[in-house]
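*Asks:* here's my sequence, what's the structure:
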Amino acid sequence: MSSEAARDLAGAPRDDVPVPAAVRRLAAGTVPRPVWRNEIGGLTYELPGRAYVKWSPTVDLAVEAERLTWAGRFTAVPRVLEQGADEDGSWLVTAALPGRNAIEHPPAHAVHAVGAGLRALHEALPAAECPFSWEVADRLVHLHDPDEPGRLRVEHGVTPAEARRILADPPDGERVVCHGDACAPNTIVDEHGWTGHVDLGALGTGDRWADLAVATWSTVWNFGPGWEAPLLDAYGIAPDPDRTRYYRLLWDLT
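*Replies:* Down below sits the predicted model:
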């Protein structure tokens, strides 16, 4: 969900979506319920029996399966049940976590859970042992041209030349294992608070503000203005406008 299109298109399917052959096979005669569709054609279905299957025509979901298996040693993430691929795409079957997507809860409860859950994730995952990276240098390899029409959104308040200059000078920060897509929908929440995290395909070491910048930004997309400060309060950290600006710009351009 790293672009304007992502915020417009990622979400619960609003119309009928075709069920990939692999998902039909995994459903074993039951009816899979589509629950999410992302901006690059990926689909998530709920299978009867409290399991979910992600399917993607473009992304190798073995990458996420590997990260889930590692992270599951330390914190609450979905347990991998099956992973595979064929000529049409890749799939990942996981056990369900208790609770529901954060955006299905009232904003005050959801935002507190997202902030507290992200702090717990950062504290639980040992950065020194993490075999995966989400560092700035790795992400800049995939930098899009900010001069590309429509790529650099007006809300960043910078020119393409300024964007390149900012991104060439990353801020210092404390290394943690980042979620990699800490948008509100990727925290699972029940009536008591956060219960786990999903969608960890980009998990890896990085500056904690790489997650916080996106988590706070997503409160605007999902709940409207006014929820960024409560999320930071729940996490237990003061605002950092410079790091927030840097990592939001990096998010959009990579």
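
*Asks:* switch to C-alpha atoms for all contacts and neighbour counts from now on
*Replies:* Noted.

*Asks:* C183 contacts V220, doesn't it?
*Replies:* No. Contact criterion CA atoms under 8 Å: C183 and V220 do not qualify, at 10.4 Å.

*Asks:* which one of these two has more residues nearby?
*Replies:* Neighbours per residue (other CA atoms under 10 Å) separate C183 from V220, with C183 holding more: 25 against 14.

*Asks:* next up, for comparison:
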Amino acid sequence: MNITPINSVEYETFPTEIRRYLIDAGVTIIKNNSRSSVYHIKGPVHDYFLKVTSKDQMNCEAIMTNFLYNFGICPKVVHYVSNDTNDFFVTERLTGSDAASDEYLEQPGHLSEVFAESLLSLHRVQPVNCPITNGLEEMVIRAERKYREGGVEKGLLRYLGYSNIKVAYEDMISLFKNSTEDRVVIHGDYCLPNLILQDFKMTGYIDVGYGGIGDRHYDIFWGLWSLQFNLRSDDYSKQFVKAYGKHLIDQDRLRLCGLLSAFNGFRGQDYYEK
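*Replies:* This next block holds a predicted model:
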């Protein structure tokens, strides 16, 4: 465990209102890469997570986390602030550990069912007053622009069975023209690390910044992708589909959401395999 001293030079650049949460606290670096850093801040009277990104990256995450907190399925928002270069987002820690932890990966069959049931539970949240829309039309507009700019995530295209980018794009447009959206509240980044479990029971979701009102198949696609990525096997997709409800899943719309993801980069981020 990497416990970083409180007098770290890095923390001196944090806004004053964020640094006050670090006083007398143990700080564990959970993640630190070019897109974001995550810290666990355990103080005498608080247990928080701090996420730091480039400026203007987490406004939607703060909004959706707060919205879903009202349903008891996201952590409480403690503080959200920006300075000239960064966003800082503090939330309470949910009880449990993420679904990609070894204790859950060791029981992949059970995990795939809980993973699906937890997604279905989210999709049953009433979308009334949901403050953000992240639907198929919005995704297609972005995907068309990214295609013209030459953006495509080749790993996702291979996962979908495509070798020709132009054919994949044409299929995406055709599928969209013939689709009807099944609008629910989506997570937007539904993968095992973003589901928190305790003894295989869902305690909540994190990283909901790409969520909002959208098509359920977007989350289903990423859920299936996460299972094969984290478990290194496609053997559990049928259990996931059965637990979620096979009758709720349209294969054409599932493929559409996969293609949208490929052209939009991972979860709508400008990240593409070179």
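
*Asks:* in a strand, A100 of the second structure, correct?
*Replies:* No. Counting by DSSP: H, G, I helix; E, B strand; the rest coil, A100 of the second structure is not found in a strand; it is coil.

*Asks:* how much space between it and V77 of the second structure?
*Replies:* 23 Å (CA to CA, to the nearest Å).

*Asks:* go on, P127 of the second structure?
*Replies:* 20 Å.

*Asks:* ditto for N59 of the second structure
*Replies:* Separation of N59 of the second structure from V77 of the second structure (CA to CA): 12 Å.

*Asks:* who has more neighbours, those two?
*Replies:* Using other CA under 10 Å, the more surrounded residue of N59 of the second structure and V77 is V77, with 19 against 16.

*Asks:* where's the closest residue to the more buried one other than its chain neighbours, which helix or strand?
*Replies:* Distances taken as CA to CA, 6 or more residues apart in numbering place T91 nearest to V77 of the second structure, at 4.6 Å, with adjacent residues excluded. Assigned by DSSP states H and E, T91 of the second structure belongs to strand 86-92.

*Asks:* sort out which residues of that strand are buried, please.
*Replies:* For strand 86-92 of the second structure, burial by neighbour count (16 or more other CA atoms under 10 Å) applies to N86, D87, F88, F89, V90, T91, E92.

*Asks:* swap in stretch 46-53 of the first structure?
*Replies:* E46, L47, A51, Y52, V53.

*Asks:* go on, stretch 108-122 of the second structure?
*Replies:* 108-109, 111-120, 122.

*Asks:* need those in a markdown table (columns: distance to S261 of the second structure).
*Replies:* As requested, these are arranged in a markdown table below (distance: CA to CA, whole Å):
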| residue | distance to S261 of the second structure |
| --- | --- |
| P108 | 25 |
| G109 | 26 |
| L111 | 24 |
| S112 | 22 |
| E113 | 24 |
| V114 | 24 |
| F115 | 20 |
| A116 | 20 |
| E117 | 23 |
| S118 | 22 |
| L119 | 18 |
| L120 | 20 |
| L122 | 20 |
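
*Asks:* among those, which are located in helices?
*Replies:* Filtering those for membership in helices, criterion DSSP state H, returns 108-109, 111-120, 122.

*Asks:* tell me who's in contact with the residue most central in space within the first structure.
*Replies:* Centroid check for the first structure by CA atoms, centre = their mean gives D181 as the closest residue, at 2.4 Å. Residues in contact with D181 of the first structure (CA atoms under 8 Å, 6 or more residues apart in numbering) are M1, D199, L200, A202, L203, D211, V214.

*Asks:* ok, A234 of the first structure next?
*Replies:* V111, H112, A113, G115, A116.

*Asks:* out of those, which two sit at the greatest distance?
*Replies:* V111 and A116 (8.5 Å; CA to CA).

*Asks:* picking up where we left off before, among the contacts of A234 of the first structure, which one lies nearest to R243 of the first structure?
*Replies:* For the contacts of A234 of the first structure, the nearest to R243 of the first structure is G115 (17.0 Å; CA to CA).

*Asks:* ok, the closest one touching L231?
*Replies:* Yes. With contact defined as CA under 8 Å, G115 of the first structure counts as touching L231 (4.7 Å).

*Asks:* matching residues in the first structure for the strand holding T91 of the second structure?
*Replies:* Counting by TM-score structural alignment, strand 86-92 of the second structure pairs with residues 89-95 of the first structure.

*Asks:* and the strand holding T91 of the second structure, what other elements does it pack with?
*Replies:* strand 47-54, strand 77-82 (3 or more CA pairs under 8 Å, 6 or more residues apart in numbering; DSSP states H and E).

*Asks:* before we move on, back to that, which of the contacts of D181 of the first structure tops the neighbour count?
*Replies:* D211 (25 neighbours).

*Asks:* that one pairs with which position in the second structure?
*Replies:* With TM-score structural alignment as the criterion, D211 of the first structure matches D219.

*Asks:* again with G42 of the first structure
*Replies:* By TM-score structural alignment, G42 of the first structure lines up with S36.

*Asks:* likewise E162 of the first structure?
*Replies:* So, by TM-score structural alignment, E162 of the first structure is matched to V167.

*Asks:* element containing that match, please.
*Replies:* Counting by DSSP H and E, V167 of the second structure is found in helix 165-177.

*Asks:* now that helix: buried residues?
*Replies:* I165, A168, Y169, M172, I173, L175, F176.

*Asks:* for the last one, give me its contacts.
*Replies:* Read it as F176 of the second structure. Contacts of F176 of the second structure by CA under 8 Å, 6+ apart are L136, V140, R253, L256.

*Asks:* put together CSV for these, with secondary structure, neighbour count and distance to I73 of the second structure on each row.
*Replies:* Converted to CSV, these look like this (DSSP: H, G, I helix; E, B strand; the rest coil; neighbours: other CA atoms under 10 Å; distance: CA to CA, whole Å):
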residue, secondary structure, neighbour count, distance to I73 of the second structure
L136, helix, 24, 24
V140, helix, 21, 29
R253, helix, 24, 27
L256, helix, 26, 28
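
*Asks:* what's the closest of these to D24 of the second structure?
*Replies:* L136 (46.3 Å).

*Asks:* so the closest one sits against D182, correct?
*Replies:* No. Judged on CA under 8 Å, L136 of the second structure makes no contact with D182 at a distance of 9.6 Å.
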